[in-house]
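**Q** Have a look at this fold, sequence not included:
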């Protein structure tokens, strides 16, 4: 394994939320692909102005860069957040809370410089019903699942089976709109095996990013949401065999396997990953298995 290059927001796996009041944590972010300074849910109403000012000071010189989670459209802080942040040289993108329709993203984009990426954080049953339209908005860069608020809104349990339909909707809407993979909600307080299991669920539902609440969560999330050593070894072996056979499609399984192999190796390259020399993989579960 080599040192990973800078990961762009289209491929980013770990999205670390950092409370906007805790300035001492702004640069202690572990191995996060993306840092999101949070002036929304992590901050009490009485402290939102101070958190916003902390973020403005941190990003105003251009020395530091981060995304910012702002308060949702329709709240008393939304407009002030955008007016304060829009011109900052260190602002990389906006994590927009409580998105319930494409107009929320559109109105937010209108107050930002052209091209500022916006992640639409969908957190309510109403928002889920409008996921295809939110994803189809030209201003939506990526979808994210606000898991905690969604469960409070619906009364759903955190069991993966209970949330299977909802997670599937994020993946389907993202794919249909040509967006990068959706970002899953956090595993609150989880570390070790529990966190790996949670990130495994994220991956199983085709979601390619995950919100993190602690720097310690980021390396595990990055590992689980990246191609495994076994994946990479299988892809290299398949392409070697395919090319040695003339690089021609021989049957119906070659096309999906070729696409899977190329996707694995493209992601591995982006993340700076290589399998150890001499590693032998186990066969893929089936010819139609997709990464």
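**A** Sure, I can see it. This structure is a prediction, so every number in the text was calculated from the model and none was measured.

**Q** contacts and neighbour counts: CA atoms only from here.
**A** Noted.

**Q** can you map out the strands along the stretch 1-150 of the chain?
**A** If you assign secondary structure with DSSP state E, counting those that start in this stretch, the strands in the stretch 1-150 of the chain sit at 14-19, 34-38, 66-70, 91-96, 118-122, 140-145.

**Q** Ok, which of these comes nearest residue 199?
**A** Evaluated with C-alpha to C-alpha, those place strand 14-19 nearest to residue 199, the distance being 10.1 Å.

**Q** what's the angle between that closest one and strand 66-70?
**A** 60 degrees (axes from the mean of the first three to the mean of the last three C-alpha atoms, to 10 degrees).

**Q** Show residues contacting strand 14-19.
**A** Applying C-alpha atoms under 8 Å, 6 or more residues apart in numbering, the external contacts of strand 14-19 come out as 25-26, 29, 32-39, 42-43, 51, 209-215, 218, 221-222.

**Q** what's the answer for stretch 150-163, then?
**A** By C-alpha under 8 Å, 6+ apart, the surrounding residues in contact with stretch 150-163 are 123-125, 201.

**Q** Surely residue 66 and residue 37 touch.
**A** Yes. Shown here, residue 66 and residue 37 form a contact pair, counting by C-alpha atoms under 8 Å, at 6.8 Å.

**Q** Which of those two has more residues huddled nearby?
**A** Higher neighbour count among residue 66 and residue 37: residue 37, with 30 against 19, using other C-alpha atoms under 10 Å.

**Q** That one against residue 28, yeah?
**A** No. The pair residue 37 and residue 28 does not pass the contact test of C-alpha under 8 Å, sitting 11.9 Å apart.

**Q** so what's residue 89 closest to, chain neighbours aside?
**A** With C-alpha to C-alpha, 6 or more residues apart in numbering as the criterion, residue 89 has its nearest non-adjacent residue at 4.9 Å, and that residue is residue 62.

**Q** how about the helices in this protein?
**A** Using DSSP state H, the helices of the chain run over 48-59, 78-85, 102-109, 125-129, 131-136, 147-154, 164-177, 192-204, 218-224, 229-244, 254-271.

**Q** this is the comparison structure:
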């Protein structure tokens, strides 16, 4: 499955066991809401949270937001029941944790056999073992529902026994490799959460780092992170103006058939035209969300 090309600047995790949080999610300006059955839910509340997530999706009211449900892993006592319930929920996507190999994607694909063709499979990239297999895992998108990755840097730090600093230095190679593998196979890719939700300056710097590395957006743990995240991952006025100028210049009769032209004193090639068209399209969709 090729990832639908739409804004995914902000993806907010909300515990599916918290009815008030789910109701609030319907009013928040996040592009994606992830109803969480995994980390945010205690073992004794898993079954009730699953039922609540499915009921929330069926009730609707999320507007233009994509709604995903994060399941527990298939290797847990809840995973199979989670995927069976999510398959019939009407959610836009199911997010599965701790994917480590192509076999994990194939197992999830099999468990979702009864789901509508439109349901996407999203995967958490958060284990040491997956880092060396990113290309192989991404390649399964050719014949499965896989369409998006979300980085799980906290879990990766735990497995690596590495320190999670503001610069995220130990994880930068994995972040780069994940973006490259995702782009090579048409998968959207979101940066991991920032644990600092009180200091939004710290959060903004991490979001800007994610933008620099090529991520489509970022996963979030608190509603206060939505506004700065949307701002960072939205095209700026200057970027949009430049994109429009490139599109207009290539549309001129005298530039028909040319592979490279000069726009505002800079060289622009057809690849820049493609980038400009995508940026404008995303900007128009963002405006439609407002």
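**A** The structure has been received and is ready for your questions. Since we're looking at a predicted model, the values are computed, not measured.

**Q** What value does the TM-score take for this pair?
**A** The TM-score (TM-score structural alignment, normalised by the length of the second structure) is 0.83; 264 aligned residues with a C-alpha RMSD of 2.3 Å.

**Q** which of the residues in stretch 132-151 of the second structure are buried?
**A** For stretch 132-151 of the second structure, the neighbour count (16 or more other C-alpha atoms under 10 Å) marks 133-135, 137-141, 144-151 as buried.

**Q** Next: stretch 155-162 of the first structure.
**A** With burial defined by 16+ other C-alpha under 10 Å, not one residue of stretch 155-162 of the first structure is counted as buried.

**Q** swap in stretch 110-119 of the first structure?
**A** Within stretch 110-119 of the first structure, the residues scored as buried using 16+ other C-alpha under 10 Å are 112, 116-119.

**Q** The contacts of strand 14-19 of the first structure, buried ones only, as a ChimeraX selection?
**A** Selecting in ChimeraX just the buried members of the contacts of strand 14-19 of the first structure, where the criterion is 16+ other C-alpha under 10 Å, is done with this command:
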select :26,29,32,33,34,35,36,37,38,39,42,43,51,209,210,211,212,213,214,215,218,221,222
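
**Q** circling back to that earlier point, out of the contacts of stretch 150-163 of the first structure, which end up buried?
**A** Among these, those classed as buried by 16+ other C-alpha under 10 Å are 123-124, 201.

**Q** Residue 240 of the first structure: which of those is nearest?
**A** Taking C-alpha to C-alpha as the measure, residue 240 of the first structure sits nearest to residue 201 out of those, at 31.1 Å.

**Q** Could you check how far the alignment partner in the second structure of the closest one is from residue 233 of the second structure?
**A** Under the alignment (TM-score structural alignment), residue 201 of the first structure pairs with residue 209 in the second structure. From residue 209 of the second structure over to residue 233 of the second structure the distance is 11 Å, taken as C-alpha to C-alpha, to the nearest Å.

**Q** Residue 118 of the first structure -> the second structure?
**A** For residue 118 of the first structure, the residue aligned by TM-score structural alignment is residue 121.

**Q** Its match touches residue 93, doesn't it?
**A** Yes. Under the criterion of C-alpha under 8 Å, residue 121 of the second structure makes contact with residue 93 at 5.6 Å.

**Q** How about residue 17 of the first structure: what's its closest non-neighbour residue?
**A** With C-alpha to C-alpha, 6+ apart as the criterion, residue 17 of the first structure has its nearest non-adjacent residue at 4.8 Å, and that residue is residue 36.

**Q** how about the one you found, what's its match in the second structure?
**A** Correspondence of residue 36 of the first structure to the second structure, assessed by TM-score structural alignment: residue 34.

**Q** Would you mind confirming that the residue nearest to residue 17 of the first structure makes contact with residue 67?
**A** Yes. Taking contacts as C-alpha under 8 Å, residue 36 of the first structure lies within contact range of residue 67: 4.5 Å.

**Q** Now do the shared contacts for those two.
**A** The contact lists of residue 36 of the first structure and residue 67 share residue 95, where a contact means C-alpha under 8 Å, 6+ apart.

**Q** Tell me which residue of the second structure lines up with residue 143 of the first structure.
**A** With TM-score structural alignment as the criterion, residue 143 of the first structure matches residue 149.

**Q** sorry, that was for residue 166 of the first structure
**A** For residue 166 of the first structure, the aligned position in the second structure is residue 174, judged by TM-score structural alignment.

**Q** got the contact list for the residue lying closest to its match once chain neighbours are set aside?
**A** The spatially closest residue to residue 174 of the second structure, leaving aside those adjacent along the chain, is residue 131, at 6.5 Å (C-alpha to C-alpha, 6+ apart). Remark: with contacts taken as C-alpha under 8 Å, 6+ apart, residue 131 of the second structure is in contact with 174, 177-178.

**Q** what's the answer for residue 119 of the second structure, then?
**A** Contacts here follow C-alpha under 8 Å, 6+ apart; on that basis residue 119 of the second structure touches 87, 90-94, 145.

**Q** Fine by me, we can end here.
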